[in-house]
Each structure stands twice: as C-alpha cells, then as structure tokens.
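# have a look at this prediction, sequence included:
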Amino acid sequence: MNPLETYNNALTRRQFFRKSGTGLGMAAMASLIGERGLAAGESMGNMTIPQFAPKAKRAIYISLIGAPSQFETFDYKPDLEKRYQENLKDFLAKEGQRLTGMTSGQASFPLAPSRYKFSQHGKSGTWVSELLPWHGKMVDDICVVKSMHTDAINHEPANQLLCTGSMIAGKASIGSWLSYGLGSMNEDLPSFVVLHAKHSSPFANVQAISSRLWGSGYLPGKYSGVALRSLGDPVLFLKDNPGVPREMRRKMLDGLGKLNQKSYDAVGDPEIQTRMQQYEMAFRMQSSVPELADLSGESEHTYELYGAESKTRGSFANSALMARRLLERGVRFVQIFHRGWDQHANLPRDIESQCKDVDQACYGLIQDLKQRGMLEDTLVIWGGEFGRTVYSQGVLTETNYGRDHHPRCFSMWMAGGGIKGGQVYGETDELSFNITENPVHVRDLHATILHALGMDHERLTYKFQGLDQRLTGVEPAKVVMDLFA
C-alpha cells in the first residue's frame, strides 16, 4: 500500500472526530460564501478571510531598488551647509558604523549636504525636495515615515528582508503572504502581480533582482507573484497555437486535469493541485490579459494625470496606470519594481532623472484612486531598501557627489488603506545618521501592512519544517498604530 495512504488510514478516534468536525464546518461555510469564495483560498486553515475588520482590501508596493537618498527627497537637513566637506572619519569610528567595501578604504569621509532646495507643502507643511514637485502637491494624502531602519547594509539581503521578511533566501514574499492569507478577489487574474518598470537614466547603476523577491518560498506555488512583461505579450504563449481552437484547448486541459487528479490521489502532493490550478488560470488569462493590457479606453485626462510617459509600455507611469487597472479587476497585490537608485557617484545626474520618472506618476496614481473611490481601501507603499550616507563616496565637489549605503535610517511613504495623510512620522538627528523619534523597523512595516489588510502578523502562519512560519519571523515586531487615521 502507498505509505501516504497507510498513514491517512491510521486514524485515531480523536483524529476521526476532529476531521469530521472540520468537514462539517467547511460544509456550513461553503453554503454561506459559495464556491468562488472557497476556490480563492482552498482552506479556512489558510486564513482566507480577514482576522478583523480591514482598513484596506488590496495594496500597491512601489519598490525603488537601489535605495533613494533621504537627503534628496524627504529628510531636510539645512544646517549641513555649514559643515560642507567636514571629515566624518572620527565620528564614524566613534559610532562604530559598519561600512561597505566601497567606502571602508577612504582616507576621508567628507560631509555632503544636498544641493537641492526644499520647501514646505500642504496643510501639513511637509518638507519636500524640489526633485519631487508633484509629491509636494499630494503631501496631505500621504504619510512620510522618516524613521525606517533595517538590518542589512547591502542590496541583496536588504531587498530580501524588505520583500520576504528575512535575509535568508527561500522565504515567502509579502505578496505571497497576502495572497495566502486573503485569497483572490477574481477568477481570471492572479491575486499577486509584479510589474517591472524601465528606468530612465542610461548611466544608472542597476541592481540585479530575481524572482526570490516575489516568490512563494515554502508556501504553495500558486501564491507566487506573476510578472507581466513590458515588451511583447504581457504573458508568454498568450495566444493559442495556429490550428488549435479554444474548444480543443479546453478538452486538452480537461483530459490533463483528470490525469493530474489521478496522480494527486496516488501521492497527495499539493504541488500537483497547484499545477492544475495554474493551467486553468493560464487558460482564463488568455481572455482577461489582452483586455487588461488594452489601454485604448483610457481617457486623455487619465493620461495627462499620470504624465506623457503613461502611453509608453514599460515606463513607470504606464506601470502605475496598469497597477490601477489590475486592482480594479480584483488583483489583491501589485508590486512595481523600479531600479536604478543606487547612486554611489554622479548622484545629481542620476537622481534627477529617477525622480522625474516616478514623481508625476505617483501623484497621478493617488489622485486616480481618489477619484474612483478606491484610495480608502487601497494601501500604497513607496520606498527603497535602506538609506544613504551623509558623507560622499569618493570625491566631493559643489556639483558632484555620491552616497554609500546606510541602514540606520531612511524615508518611505504610505497612503490610503486607513493611513492618516498629511503627517510626518519619526525623526532623525542632524546628520540623518541615527533615529531620534519613533523608529520603525522593516518588520514593523510588515506588521503594519498586514494589519491594514485585516491580518494579525502573529496569527498569519504556515507550518514548515516543524515551525509556524511568519512574515515577521521570530524577532519582535509591532503594528505602528500612529500611522492610521
């Protein structure tokens, strides 16, 4: 007899009643929420409904890979002008600051003030750099968090920590956790979609990223993010082969499904079910994706809102517009990756073009969501994996400088989904080197995102290798309730 079958047949009396009770509960739940609700999440043990009333039911995460400098965006430090080129070598030694290999051998660490002007905006009077004029127009819609901090000082582990909650590969991404915890709101598109936006600067230092950042790790494969391509068909093999009508494709899938079901009945591998579901999703996406990618029905007003680049496939503006369309169609989580923010040298040249890439499009996205009544239940997160140093990497001149990695403090913003707009949370010291008020660790950010979507980060778990795995891991994490209205 098959070992799995032997094990399943060896039920104790206690196990029999527990399984029976669960089955009756599932039957009752099915009668209340219907087949589509159960299809979304497969099992009530998978937390397929919010654990408490959510403030948001979907989210967009704008991941700025490479880490934008807080000095040139939201963390205004006007007094640094007086300390231009001051050597911080002794200060760094006193702080015991860990340095990357790119600056550890420098003889001098010259203090580099931002060369960009800041001004206050909105009713909140939030300070914003001149590089982000459109952000200045929406500061009362967003909450700027200046006191983020992380454990990693290099890109790969920092991005893994930000996207999966761990610097160790193989963990489930935040989008996969949300898909697992909340299920899908549609049958024709994945619940977690990834978009890769082009960067504008031809000189940008572009960090390599991989599917680990949107993979499902130890969670079932169906919860992985699905990346839509910016060139060609959004999904490979979107069209049926010539001479293969849809009716034939349907029959082929039905036959394949029966064979896969026999394999599942024999060995009980849940990944067989995942593959069956992926085949069915791919079949439905052949109809849903072309409609999604057809932007001809969008008004000129919408294009003007996001900016001229919104008509160019693969641009950040186009990706932001696509994100809104995906949410409208029931996608639970959209992650936009925008690379090119790693500015160790020639920072002014590169950050100007990078900010221009995202500035108006982010404004357009927030305003578009507001106009459609979607912002109140859509959480938007914006930011990179760590901050940048107050000192210049390499030679410092009046017009040119670079900044190294700095994990102790950096800035992000959040909007919608119950977040209180028009506030600045947290503060840093005069060098934006250490946090002085309200620190927010990456794990706290994860706990807060889950809370906004109705999930308790300590209760959203998955059994793997004998442990109840969590997005926030075993280290302390807290929900930052002050961010909510």
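Looks like it arrived, so ask away.
# for the rest of this, base every contact and every neighbour count on C-alpha atoms.
Fine.
# Provide the secondary structure category for the most centrally placed residue in the chain.
For the chain, the residue lying nearest the average C-alpha position, counting by Cα atoms, centre = their mean, turns out to be Y61 (3.6 Å). For Y61, the secondary structure call by DSSP: H, G, I helix; E, B strand; the rest coil comes out as strand.
# would you say V334 is within a strand?
Yes: inclusion of V334 in a strand is indicated when three-state DSSP is applied.
# wait, doesn't it sit right on V193?
Yes: with contact taken as Cα atoms under 8 Å, V334 and V193 are classed as touching, separated by 5.0 Å.
# these two: who's more crowded?
V334 (28 against 24; other Cα atoms under 10 Å).
# so which bits of stretch 300-314 are buried?
By neighbour count on 16 or more other Cα atoms under 10 Å, the buried set for stretch 300-314 is 303, 305-307, 309-311, 313-314.
# quick one: which of those sit in helices?
In helices, defined here by DSSP state H, the members of those are 303, 305-306.
# quick check, nearest of those residues to N2?
Using Cα to Cα, Y306 comes nearest to N2 of these, at 58.3 Å.
# which residues are in contact with the closest one?
By Cα atoms under 8 Å, 6 or more residues apart in numbering, the contact list for Y306 reads 317-318, 320-321, 360-365.
# number of nearby residues for the residue nearest to F203 when sequence neighbours are not counted?
Closest residue in space to F203, ignoring its immediate chain neighbours: D350 at 7.1 Å, by Cα to Cα, 6 or more residues apart in numbering. With neighbours defined by other Cα under 10 Å, the count for D350 comes to 20.
# so D350 is in which element?
Secondary structure from DSSP states H and E places D350 in helix 347-371.
# distance of P157 from E5?
In this view, P157 and E5 are 41 Å apart by Cα to Cα, to the nearest Å.
# quick one: which of these two has more around it?
Remark: of P157 and E5, P157 carries more neighbours, 17 against 13, as counted by other Cα under 10 Å.
# please compare the first structure with the one that follows:
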Amino acid sequence: MSIDLTNLTRRSFFGQSADRLAAVGLGAAALAALDQQTGYAAPADGATLAQRSGGLPALPHHEPKAKRAIYLFMSGAPSQIDMWDHKPQMGEWFDKDLPDSIRQGQRLTTMTSGQARFPIAPSIYKFAPQGAAGTMVSELLPHTATKVDEIALVKSMYTEAINHDPAITYICTGNQLPGKASLGSWLSYGLGTENENLPAFLVMTASWTGRKEAQALYNRLWGSGFLPSKYQGVALRSSGDPVLYLSNPDGLDAKVRRRMLDSLSRLNRQTAQTVGDPETVARIAQYEMAFRMQTSVPDLTDISDEPQYILDMYGPDVTKPGTFANCCLLSRRMAERGVRFTQIFHRGWDQHANLPGDLPNQCRDVDQPCAALLTDLRQRGMFDDTLVVWGGEFGRTIYCQGKLTKETYGRDHHPKCFSIWLAGAGIQGGAVHGETDDFSYNVTKDPVHIRDLNATILHLMGIDHSRFTYPFQGLDQKLTGVEECSLISPILA
C-alpha cells in the first residue's frame, strides 16, 4: 500500500513522531491489519488470533499469571482506620491532639489546615481476627472478612496527591496531570482482547448509599490519553441503552446501518491511505466495534439467565441496574467473555463529617458483592487467572475534621498511608504487607507507592512496566513514569 506523503498534514507529521514516520505512521500498519480482518500479528504467548485480537506482538514479556483484571475502585478514599488498619491503642487518645512528632509538618488540605486542634478520633468499630493468619478486619466487612485467606492486604500504600482529582488521576493514569493514558487503555493497547465483539476495556459507575455528595468522575480516568482513541474505556450506563446510541434509530435497520458503515469505512480508508493518521484507523475500528456491540452488549447485560443461587450470593441489590452488586455480577460476565480489563467506580467514600452515619452504608454496598465476586470466579475456575484489585485514591486521617463526639466524627484526606487488597491470579492469599505507626499516619515498614501497585498489576498481566512504552512528546511514555518503582513481591504467589 502506498501513501502520498505530499498530502501528509503538518499536524499528522508531528503527531506521528519520527520513529513512526519511518514506517509511514502507525496508521499504515493498523490499516493493513484491518484489511486482513484479524487484528495484528500473532501474540508472543502462542495464543491464536481467534483467541486474541489486537495487542502488540512483543507482548506478553513473560508468562502472565492473569488473563484479565477487575478493578473495584472506591472513589473518595475509604477510611483504612475504620476498615483494615486496626489501631486499638487509639482508644486512650480520644480527643487528644495529634502529636507534632507524628504529623512532622505534613501538608494538610484547606479543610483542616485552619483548625486550632487536631483531635484524635479512634474508630468506633470492632475488629476481630479472621482467617488462618488472624488478619484483623472491621465489623463493617463481615462478608469480605470470610475471604481474607484469598486476598493480600497491603496496609502501607502512599501517594503524593492530597486532593481527589489529582489523586485519582494519578493512580488511574500514572500522573497527577490530565492527558495520560489510563491503566485499562495501556492493557487494551498492549494485550488486545479475547472477544472481538466487546471492547477490551469496560467501565461502570455504580450507585452508592453513603454521603449524597460525591466527587465527580471524569472520562480521562478511563481515557486513552496519547494512545489511539480505540483503546479508551467504554462506559456502560445503568438505564436506557447500556452504551449511548447502541440502538438503531427509528426507520434504520441493521442492513441499512451496515451499508452506511461500509460506505463510511471506504471514505475513512481513503483518508488513512492519503494521510496515515492513526486516529482515522481508530475511527474505523470504533465504528465496527459499535456495530458488533449492538448484539454482544445486550446479551452481556441481560442477567435473566443467571441461576437464583448466584443472584442470592451477590445480595438483594443485584437485580437493580447500576448498583455495585449488579456491576460486580456484570464484571464476572465480562471476564467470561474475554474482556481484558473491567473497572467499577463506586463513589461516596469522602466522609469529612458523619462518618459513622455514611461509612456503614458504603460498606453494605460493596461488602457482600466483593465476596460474592471472588466466590463466583473460583467456582467457575476463573479465580486463578483473574486479578481483582480493591482500593481508593488515598486514605483518611486519624484526627477529626470538625466537631468530635464519642458517637460521630469526620476524617480528612490522608495520602501518607492507606490500605488496598488484591486477590486471584498470582496473589498470595492471606498475606498482609506493610505496617503503619500507632496513629495510622505514617508508614513504618514496606512502603508501597501507587506506581509500585501499577507495576505489579502489569507484571501479573505479563508485562514488564519498564519496557512497556509509547513514544509521545519526545519521551518514551510509561504508565509508571520515570521515577523508581518496584513490584510488591512479598504478596506474589
């Protein structure tokens, strides 16, 4: 296939970068692949093209533990002190000020920086040892507590971001500033999909019953950034069409739409052959995916074929579209169908006030469905090759924001330590990694940065984070950035 470089636009010329122009741009290679109706070169792991469509031929770098991943994201920052990081000695510190030796001049948000005092607010919830290792778990999580022998709890996570938007952008895309590719987009770009009729990366935003106000979620959290737009996450809706414009308009049947797409594809191919812009090729692929999704997505979201015992396992909310329980069941259905990466955002974890009134509701939303998802994956033989991650963007303070009583308190943002857990493929069940001080304020052992978490997720998917790059703005971009990071090796099986 020849491309007339004289018609290459200035924007296309600089957008493709020198190394891609050497091969007449990424668009030429992608267009040739589309012509073959197969995707790309055969994957390095030996899977056939029928098993895997798209992805880079050099990936995976090593034998993957996980074929797919499900990320349960608790947006707003769940309180580690009330759920996972047991600090019984804080009962003696009720309403005493946080010592300066513990705070160490740490930056605070404007919501508490003007407080005259920083009174300690011990958790009012009981903890009990669970599982073979006696992992301490809050009474707020009775169902998840039964799964501690299957999960690895990391109590020493930390980040530099102290406000929600940069913090959630940081952990989802590897940078506090918008414009970078999300974790799911990286995986979609690198590993492709096992089902050509569904996107490699699907996103759901679940309803919540805690604090009514919640931080906004922007589509950059599942966006493709500098990667071609075909790798961005596809968000499913809880009402109407699962994906916008999935249904044909009145008077337009599937045959007419097919003819329309064929004509549009011919025009786009002519543009791609002339200009070599990868986004033109991405647009062709997205139109074709949308056409196939008209059949595959309704089948995916219709849970009427699920047996009653499965529905009961996920809890009473599972049949209500948009609930966390419903999203968890759909995530299992997505995993079964070869979706590479599923991300569920559950909002409402930002308890600056009335934490005892809101946090139990949040935990009820997610506790039983999380445990059910792990059980469901295991009984279907998918647990050992599916990675499940649970966590938020940062933690919460031991000191109270606002008025403190023995019955109620609020907590501010706390980036210096928080808890997450992982389960499934390649994870050492029952492991507890990292420690914090008596105030759950500073990490005292085995600190884990969010870059380390992302590097570990990539590793379990068969990718060496240091070798997984994309050229953009004169830099080989990486999900984990240019700073030092390492795998969370002690939690790996």
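The structure has been received and is ready for your questions. Keep in mind it's a predicted model, so treat the numbers as computed, not measured.
# follow-up on the earlier one: TSV for the buried residues of stretch 300-314 of the first structure, including distance to G454 of the first structure?
Supplementary listing: these in TSV, determined by distance: Cα to Cα, whole Å:
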residue	distance to G454 of the first structure
Y303	33
L305	31
Y306	30
G307	33
E309	35
S310	32
K311	35
R313	34
G314	32
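# which residues of the stretch 301-450 of the first structure fall in strands?
Under the criterion DSSP state E, counting those that start in this stretch, the stretch 301-450 of the first structure contains strands at 333-338, 378-383, 387-392, 403-406, 410-415, 423-425, 427-428, 435-437, 440-441.
# now the strands for the stretch 201-350 of the second structure?
Remark: strands assigned in the stretch 201-350 of the second structure by DSSP E, counting those that start in this stretch are 201-206, 234-236, 341-346.
# to G134 of the second structure, which of the ones you listed lies closest?
strand 341-346 (28.2 Å).
# contact partners of the closest one?
Counting by Cα under 8 Å, 6+ apart, residues outside strand 341-346 of the second structure touching it are 68-75, 184, 187-188, 200-208, 324, 327-328, 331, 334-335.
# next: stretch 226-244 of the second structure.
179-182, 184-186, 188-189, 199-205, 222-224, 247, 278-279, 282-283, 285-286, 297-298, 301, 321-322, 470, 472.
# got the buried residues for it?
Along stretch 226-244 of the second structure, the positions that meet the burial threshold by neighbour count (16+ other Cα under 10 Å) are 226-238, 242-243.
# where does that stretch end up in the first structure?
Counting by TM-score structural alignment, stretch 226-244 of the second structure pairs with residues 218-236 of the first structure.
# how about stretch 123-131 of the second structure?
Alignment of stretch 123-131 of the second structure against the first structure: residues 114-122, by TM-score structural alignment.
# and the end-to-end length of the matching stretch?
22 Å.
# now that stretch: buried residues?
114, 118, 121.
# can you tell me how far the first one sits from G136 of the first structure?
Applying Cα to Cα, the value for S114 of the first structure to G136 of the first structure is 18 Å.
# just the last one next, same as before
Here the criterion is Cα to Cα. By it, H121 of the first structure lies 6 Å from G136 of the first structure.
# which neighbours do those two share?
Taking Cα under 8 Å, 6+ apart as the contact criterion, the residues that touch both H121 of the first structure and G136 are V128.
# let me have the strands of the stretch 301-450 of the first structure in TSV, extended by distance to A93 of the first structure.
Formatted as TSV, the entries for these read as follows, by distance: least, Cα to Cα, whole Å:
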stretch	distance to A93 of the first structure
strand 333-338	34
strand 378-383	29
strand 387-392	14
strand 403-406	15
strand 410-415	21
strand 423-425	29
strand 427-428	19
strand 435-437	18
strand 440-441	24
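# which stretch among these comes nearest A30 of the first structure?
strand 333-338 (25.0 Å).
# could you check the angle the closest one makes with helix 347-371?
160 degrees (axes from the mean of the first three to the mean of the last three Cα atoms, to 10 degrees).
# map the residue nearest to F203 of the first structure across to the second structure for me.
Using TM-score structural alignment, the equivalent of D350 of the first structure in the second structure is D358.
# same check on P245 of the first structure?
Taking TM-score structural alignment as the alignment basis, one finds that P245 of the first structure is matched in the second structure by D253.
# kindly report the same for F71 of the first structure.
Structural alignment places F71 of the first structure opposite I81 in the second structure (criterion: TM-score structural alignment).
# could you say which helix or strand holds that match?
Assigned by DSSP H and E, I81 of the second structure belongs to helix 80-83.
# by how much does that helix deviate from the first structure on average?
Comparing helix 80-83 of the second structure with its match in the first structure after superposition yields a mean distance of 0.6 Å (mean Cα distance after the TM-score superposition for the first structure).
# residues in contact with the next helix or strand after that helix?
From helix 80-83 of the second structure onward toward the C-terminus, using DSSP H and E, the following helix or strand is helix 100-103. Here helix 100-103 of the second structure makes contact (Cα under 8 Å, 6+ apart) with 439, 441-442.
# do the same with stretch 70-78 of the first structure
Contacts of stretch 70-78 of the first structure from elsewhere in the structure, counted by Cα under 8 Å, 6+ apart, are 113-114, 116, 118, 127-129, 131-132, 144, 146, 387-388, 390, 410-411, 430-432.
# secondary structure element for M157 of the second structure?
Take DSSP H and E as the rule and M157 of the second structure turns out to sit in strand 151-158.
# picking up where we left off before, could I get the contacting residues of the match of D350 of the first structure?
Shown here is D358 of the second structure, whose contacts under the criterion Cα under 8 Å, 6+ apart are 209-211, 351.
# go again with 10 Å.
209-212, 348-351 (Cα atoms under 10 Å, 6 or more residues apart in numbering).
# so how many other residues sit close to the counterpart of L195 of the first structure in the second structure?
Residue correspondence, TM-score structural alignment: L195 of the first structure in this structure matches M204 in the second structure. The local packing count at M204 of the second structure equals 25, with neighbours defined by other Cα under 10 Å.
# not counting its neighbours along the chain, what's nearest M204 of the second structure?
Using Cα to Cα, 6+ apart and skipping the chain neighbours, the partner closest in space to M204 of the second structure is I344 (4.8 Å).
# ok, that neighbour to R68 of the second structure distance?
From I344 of the second structure over to R68 of the second structure the distance is 14 Å, taken as Cα to Cα.
# which of the two has more residues huddled nearby?
The residue with more neighbours, out of I344 of the second structure and R68, is R68; 27 against 22, by other Cα under 10 Å.
# isn't the more buried one right up against D385?
Yes: in this structure, R68 of the second structure sits in contact with D385. The criterion is Cα atoms under 10 Å, and the distance is 7.0 Å.
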